[in-house]
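S.K.: Fold the following.
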Amino acid sequence: MSEGLDAIRRALEDDPALHERVTGTDFSWTGRIFTVEQVEVELSDGSRSGRDLVLHHGGAGVVAVRDGRVCLVRQYRVALGRMTLEIPAGKVDPEEPRDVCAARELTEETGLVAERVELLVESYGAPGFTNEHTSVYFAHGLSQGEAALDEGEFLNVLWLPVDDVIEAIRLGLIDDAKTVMGLLAARTFGML
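M.R.: Presented below is the predicted three-dimensional model:
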């Protein structure tokens, strides 16, 4: 094991001097996809502070590549007020294994069926306020099946050259976090 990995593991060990202990919840709201809580915490020096938290089951996505082209979905995102290009992905159902979610979303959104998916990377996108955890997989052994979009889900499936997609990430044209991290991880690990 490398010295750097040991240092990283030590840096991730528990440190009571940095703990924040939740002492109460001031407000809680539950929606269809996530829960919002305002909590009070006691800091390690004894002082108190407030935290706004968004609790979410998380999601999973899939990098699918065929003949030097990556499968992306094009859809409008209301929160951004614009179109995005993203890898096929969706939210994990309660108790659903993440790899099963990734394979399910790939098929639902694109009709693609993977013989197997392999974990590429995991991320907490904004750990300062949310526990949303995203897992991105690489699809192996693709075959074409039938798409089955969720009610109210509208998107286009595009197959774009891998090198062009990587350049679009560099230029900020593709900026969805799971897509960026999944494609760059696949490139780094020699899968593209």
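
S.K.: contacts and neighbour counts: CA atoms only from here.
M.R.: Fine.

S.K.: Can you tell me the element the residue nearest the centre of the chain falls in?
M.R.: Among the residues of the chain, the one closest to the centroid is residue 134, at 3.0 Å (C-alpha atoms, centre = their mean). According to DSSP states H and E, residue 134 maps onto strand 133-144.

S.K.: and for comparison, fold this next one:
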Amino acid sequence: MQVGSRRASEWTIHGERVVDDTRRAALSIADVELPTGVRFEQYVLRVPTAAMVIVVDDAERVLMMWRHRFILDRWVWELPGGYIDSDEDPAVCAAREVEEETGWRPRTLEPLVTFQPMVGTVDQTNLVYLGRGADHIGTAPDVNEAERVEWIPLDDIERRMRLGEIVGAGSVAGLLAILLLRAQGKL
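M.R.: Sure thing, here's the model as predicted:
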């Protein structure tokens, strides 16, 4: 059902005020109204677009980083990636992040999946690329990024997710997409 140019279930935004604005995130509070007339304030976090890469080798292993995430206070496996600069090509960013964080250079990159991690609160596009093969470029991984870098067998990914070793939205979304491709015989 349409009401004017709006759908009957669409929320109305009456305004948004910025609480904090930094280079990497803007926090605001939006004044919103539900279709039923209920009005409330909703926190909104606007974050730059990020790119990450799933690098898969010929042995069907994926390049991952073991790192501590202070917000969760946990050690987890993650894919390499980072924020895209405003004038940067997303694929160039993705390849650069893999090199800086792992010491490996992906041989190829192709778009795999795009997603928003928390559509009710966070506005951030995440671009996940598939890299097929990689060359070790001899540089040590950035100690600020990861304690260690390893090639994890794809056959072990589901188990590590169940154990809570892989929890980040980007890593989970990308790895599930890879597992689906493999199940379809397209990897």
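
S.K.: what's the counterpart of the residue nearest to the centre of structure 1 in structure 2?
M.R.: Matched across to structure 2, residue 134 of structure 1 falls on residue 126, judged by TM-score structural alignment.

S.K.: Skipping its backbone neighbours, what lies nearest residue 10 of structure 2 in space?
M.R.: Sequence neighbours aside, residue 35 is the residue nearest to residue 10 of structure 2 in space, at 6.5 Å (criterion: C-alpha to C-alpha, 6 or more residues apart in numbering).

S.K.: Double-check that that neighbour belongs to a strand.
M.R.: No: judged by DSSP: H, G, I helix; E, B strand; the rest coil, residue 35 of structure 2 forms no part of a strand; its state is coil.

S.K.: ok, the equivalent of residue 156 of structure 1 over in structure 2 - contacts?
M.R.: Aligned counterpart of residue 156 of structure 1 in structure 2: residue 148 (TM-score structural alignment). By C-alpha atoms under 8 Å, 6 or more residues apart in numbering, the contact set of residue 148 of structure 2 is 65-67, 141.

S.K.: Quickly name whichever of those residues is closest to residue 14 of structure 2.
M.R.: Closest to residue 14 of structure 2 out of these is residue 67 (40.8 Å), distances taken as C-alpha to C-alpha.

S.K.: Can you tell me the element the closest one falls in?
M.R.: strand 61-69.

S.K.: Kindly report the same for residue 9 of structure 1.
M.R.: According to DSSP H and E, residue 9 of structure 1 maps onto helix 3-11.

S.K.: which bit of structure 2 covers that helix?
M.R.: Taking TM-score structural alignment as the measure, structure 2 aligns no residues with helix 3-11 of structure 1.

S.K.: picking that back up, which of the contacts of residue 148 of structure 2 are retained in structure 1?
M.R.: Of those, the ones still in contact in structure 1 (both residues aligned by TM-score structural alignment, their matches' C-alpha atoms under 8 Å) are 65-67.

S.K.: CSV for those, including distance to residue 158 of structure 2 and neighbour count?
M.R.: Shown next, in CSV, are those (distance: C-alpha to C-alpha, whole Å; neighbours: other C-alpha atoms under 10 Å):
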residue, distance to residue 158 of structure 2, neighbour count
65, 16, 21
66, 16, 18
67, 19, 18
